[in-house]
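Undergrad: Here is my input, please return the structure:
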Amino acid sequence: MHVPVRKQLIWWGAAAVALLVTMWLLGQAILPFILGAGLAYLLDPLADRLERAGLSRTMAVVVITIGALLIFVAVILLIVPVLIRQATALIDTAPEMMAQAHGFVAARFPELLPEGGTIGTALSDLGKAMGDQWSNVAQTLMSSLGGVISAVAILVIVPVVAFYLLLDWDRMVDQIDRLLPREHAPVLRRLASEIDKALSGFLRGQGLVILILGTWYSIALMFVGLPFGFFIGIMAAVLSFIPYVGVLIGGVTAIGVALFSFWGDPLWIGAVIAIFAIGQVVEGNYLQPKIVGGHVGLHPVWLLLALSVFGALFGFVGMVAAVPLAAALGVLARFAIERYRDSALYTGQTPPADPSPPILVELAPRGTVAADLRDAQLKVDRARARAEIETQREDLERGRN
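TA: The predicted model follows:
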C-alpha cells in the first residue's frame, strides 16, 4: 500500500523545517562541523585518486591531512598578515586619494563640481567619514577575523571532523543510500547526483579559477610596483565568481591607486590596465569555459540571492551553507519545473489511467483439461471407497462386541 502523497509532503517538509531550525538555534555550535564536512567533501576525490594509485584509505587521508595543514599554516603565516596590512593601509589612504581626485576634477572640470554643489559636498562628507570611521571599522574587522582564525573550534575541531569524515566518507554515502525510501530511491539518487555535479563543479572549478587569477593579479601588480597590489589582486580574484564584478571592482581600485601613485608616468598606469585586460581575456576565453564549464547550473545571481537570504536568516553559518543550499534548491527547482511540464496543469490533458493488471492465459495441449478432470474424479472415488470400507469395518467391530 502506497503512502499518500500528502503525507509524504508533510514528512519531507517537517524534515526541512527541522534542519532550518537546527541551523538557527545551533548555528555557531555546528559551524565547525559544517566546515569540516565541506572540507571532507572537497577532498574526497583526491582521496579516491590516491586510493586508485595504491594507497590505503587511511594512508591517503593522512597524506591529505598533512598537506592541507602545511598549506593552511603557510597561508596564515605568509599571506594573511600581508593582506591585513595592505587592506588597513589602503583604507587609511582612501580619504587622501578621494580628496586628490576631488581636487583634480574641481580644477579641470569646475562645471561638474560647483562650489557648494550637492555632489561636491557629498564627496567631501564621504571623505571625512572615511577618514574618521574606516580605520576603526578596519581594526574591528581584522580583530574579528583574527579571533575567528585563532578560535580553538576552527583550529582543532574542523581538522578532526574533516579527518574522520574523509576516512569514512564512502561508507557514510553507502549507509545514507540504504536509508533512502525505497519507493523514491532512484529519483533521490538522481537529484543527489545533479546536486553533487553542480556543487563540485562550482566549488572546485571556481576555486581553481580564483587561485589562477589571484596568482596572476597579485604577482603582476606587485611586479609593476603598485601599492597594495597584493591585496587588490587577491580581492579581484575572490570576487571573480561573479562575472565582471571582480575585474570591475579590482580594476577600478587598481587604476585609482595607479593614478594616485604613478601620476605623470602613463607607462605604469597602462601596465596596470593591461594586467586586468589580460586577466579578463584569459578568464572569459579559457578559464571559465575549460575549467568551470557551462554545465554547473549555479547562476551568480542565484548565488548572491542565497548568500543574502541565508546570511540574513542564519548569520555567518547561513553564508557558509548558502552555496550547497543554493545548488540543492536549484536542482530541486529544475526537477519541479520538469514535473510541472509533465503534469495536466501544464499540458491541459488528463494523464492516462494506469493499465489494469494483465490476464494470464495458459495454453495446454488438447484434452489436458479432460484428463485432469478424470484424474480428479478418480481420486474422489478412491477416497469415497476408502471411507465406505472404513465405515463397514467399524460396523463389524461393533457387532462382534
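
Undergrad: going forward, measure contacts and count neighbours with C-alpha atoms only.
TA: Fine.

Undergrad: Quick one: the helices in the stretch 151-300 of the chain, in order.
TA: Assigned by DSSP state H, counting those that start in this stretch, the stretch 151-300 of the chain shows helices spanning 152, 158-167, 169-179, 185-223, 229-238, 245-261, 266-282, 300-342.

Undergrad: Residue 400 is nearest to which of those?
TA: Shortest distance between residue 400 and those, using C-alpha to C-alpha, is found for helix 169-179: 74.0 Å.

Undergrad: okay, now residue 286: neighbour count?
TA: For residue 286, the neighbour count with other C-alpha atoms under 10 Å is 13.

Undergrad: Let's see this one next, to set against the first:
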Amino acid sequence: MTLRQQVWFWVATFIGLVLFLLVFSSILLPFVAGMALAYLLDPVADFFERHGFGRLLATLIILVLFVVVFISVLLIIGPLVGSQIAGFLEELPRIVTGLEALITDHIGPWLHDKGLISQAQVQSSLGDIMGKAASWLATVLQSVWSGGQALLSIISLLVVTPVVAFYLLLDWDDMIARIDSWLPRAHQQTIRELCGQMDAAVAGFVRGQVLVCLILGTFYAVGLLLVGLKFGLLIGLTAGLVSFIPYVGALAGFLMSIGVALFQFWPDPLMIGAVLLVFATGQFLEGNILQPKLVGHSVGLHPVWLMFALFAFGSLMGFVGMLIAIPAAAAVGVLARFGLRQYLSSPFYAAAPKATNKLEELE
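TA: This is a model prediction of the structure:
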C-alpha cells in the first residue's frame, strides 16, 4: 500500500467514525458512559486480578460496590439537592429583583458620581442584562426538562450503563488484545506507542480530574453551608462537578454564590467576604495542591485546547460529545506532536536552503 493509499484509508476511517457519532449521538449516551466507567475501573479490576481474583469475580465486586456507593450517595444527597433546586427556582425572581435594586441604588449612583455612566444608562443596561439572563435560564431549564426524552435518557443511563460497563470491564483485556492483532504489522510498534501516549494523557487527566472535581465539590458545598449561604449545597456541588472544564466551574460557582450572598447578606461585608474566602481557598487548593498532585503537568492537554474541545464536541453532540471530547483532544494532541516530530526529523525541514545566484557569484 502506497503512502497516498494509507492517507486515504485513515481519512476515510476518520470520516466514517465522525458520521457514525453524528448519526447515532442521540442514543450513544449510556454506551459512551458505560465505556468511560469501564475505562476508569479497569485498573481496579487489574489490581484484584493481581491478588488472585478471577476477572469475572473482580468485575462483579467492583460494579456491585460502585452501584451501592452511587445509590447510597444519591439517596442521601439527592433529596437535599432536589429541594434546593426547587427552592432556588422558586426564589430566583426575588434574587434577580433584589440584585437589580442593589445595583441601581448603590452601584449606579457611584458610577454616576464618577462620571462613567448616567443613571438612565445603568437602568437600561441592567434591564437588558437581566432580561437576557432570565431568557437564557428559561431556555436551559426547558431544554433539560422538556418532554419524555429527558426521562427516557435518564432511565436508559441508569439501566443500560451498568450493563455495558460490566461486559466491557469483563472483556477489556481481551478486547484490547484483539484490536492490537488487527494493527498493520509494518506500523504496529508506532501505533502502540501513540496509543500508549493517548492512554497516558486520558488516564492522567480523567482519573485525576474526577478526584479533583469530587474534592472541590465537597469543599465548596461544606464551606458554603458553614458560611450559611442559601442553596450552598447546590452551588458548591455544581461548582465542583463542572470544574472538569478549566476555570468554568469555579467562575460559575463564584458568580452564583456572590449573587446569592449579595441578596442574602447585604450590607454585611464580613459574610460576603467569607463567601469570597471559600472560593479563593478552593482555587488555591486546586492550583497548588490538587492539580499538581492528582492530574500533573504531563498529560499534554492545554487548558485552552481542552476548553475548545469540550465546547465544540458539546455543541455538536451534547453531553455525549463532552464525554468524547477529552479522549479526542488527547488523541489529536498526541498525533499533532508525532507529526511535528516527523517533520522536524525529515529532510524537508533539515535541508539547507539553495544559494542564490548573487551569493554564488560572491563565493
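
Undergrad: coming back round to it: so which of the helices of the stretch 151-300 of structure 1 has the densest surroundings on average?
TA: helix 229-238 (a mean of 25; mean count of other C-alpha atoms under 10 Å).

Undergrad: quick one on the thing from earlier: now the helices of the stretch 151-300 of structure 1 as JSON lines including distance to residue 385 of structure 1?
TA: Below are the helices of the stretch 151-300 of structure 1 laid out as JSON lines (distance: least, C-alpha to C-alpha, whole Å):
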{"stretch": "helix 152", "distance to residue 385 of structure 1": "93"}
{"stretch": "helix 158-167", "distance to residue 385 of structure 1": "76"}
{"stretch": "helix 169-179", "distance to residue 385 of structure 1": "60"}
{"stretch": "helix 185-223", "distance to residue 385 of structure 1": "60"}
{"stretch": "helix 229-238", "distance to residue 385 of structure 1": "98"}
{"stretch": "helix 245-261", "distance to residue 385 of structure 1": "100"}
{"stretch": "helix 266-282", "distance to residue 385 of structure 1": "100"}
{"stretch": "helix 300-342", "distance to residue 385 of structure 1": "68"}
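
Undergrad: Excluding chain neighbours, give the residue nearest to residue 262 of structure 2 in space.
TA: Nearest residue to residue 262 of structure 2, sequence neighbours excluded (C-alpha to C-alpha, 6 or more residues apart in numbering): residue 272, at 6.8 Å.

Undergrad: Go ahead and confirm the one you found touches residue 258.
TA: Yes - shown here, residue 272 of structure 2 and residue 258 form a contact pair, counting by C-alpha atoms under 8 Å, at 7.3 Å.

Undergrad: So which of the helices of the stretch 151-300 of structure 1 is nearest residue 108 of structure 1?
TA: helix 245-261 (15.4 Å).

Undergrad: What span of structure 2 is the closest one aligned with?
TA: Matched against structure 2 by TM-score structural alignment, helix 245-261 of structure 1 falls on residues 248-264.

Undergrad: got a list of contacts for the matching stretch?
TA: Identification of contacts with stretch 248-264 of structure 2 by C-alpha atoms under 8 Å, 6 or more residues apart in numbering yields 95, 98-99, 229-230, 232, 235-236, 238-243, 271-272, 275-276, 279, 283.

Undergrad: Average separation of that stretch from the aligned part of structure 1, please.
TA: Following superposition, stretch 248-264 of structure 2 is found to deviate from structure 1 by 2.2 Å on average (mean C-alpha distance after the TM-score superposition for structure 1).

Undergrad: Just give me how far that stretch sits from the chain centre.
TA: Relative to its chain's centre, stretch 248-264 of structure 2 lies at 20 Å (C-alpha atoms, centre = their mean, to the nearest Å).

Undergrad: Looking at the alignment, what corresponds to residue 190 of structure 2 in structure 1?
TA: Per TM-score structural alignment, residue 190 of structure 2 is aligned with residue 187.

Undergrad: From residue 335 of structure 1, how far off is its match?
TA: 10 Å (C-alpha to C-alpha, to the nearest Å).

Undergrad: now residue 350 of structure 1
TA: 21 Å.

Undergrad: cool, and residue 251 of structure 1?
TA: Taking C-alpha to C-alpha, one finds residue 251 of structure 1 at 39 Å from residue 335 of structure 1.

Undergrad: what's the answer for residue 69 of structure 1, then?
TA: 39 Å.

Undergrad: what's the answer for residue 308 of structure 1, then?
TA: With C-alpha to C-alpha as the criterion, residue 308 of structure 1 and residue 335 of structure 1 are 24 Å apart.

Undergrad: ok, now residue 343 of structure 1?
TA: On the measure of C-alpha to C-alpha, residue 343 of structure 1 and residue 335 of structure 1 end up 12 Å apart.

Undergrad: Over to residue 48 of structure 1?
TA: For residue 48 of structure 1, the distance to residue 335 of structure 1 - C-alpha to C-alpha - is 30 Å.

Undergrad: and the most centrally placed residue in structure 1, how far is that from residue 297 of structure 1?
TA: The residue lying closest to the centre of structure 1 (C-alpha atoms, centre = their mean) is residue 324, at 2.7 Å. Going from residue 324 of structure 1 to residue 297 of structure 1 by C-alpha to C-alpha gives 12 Å.
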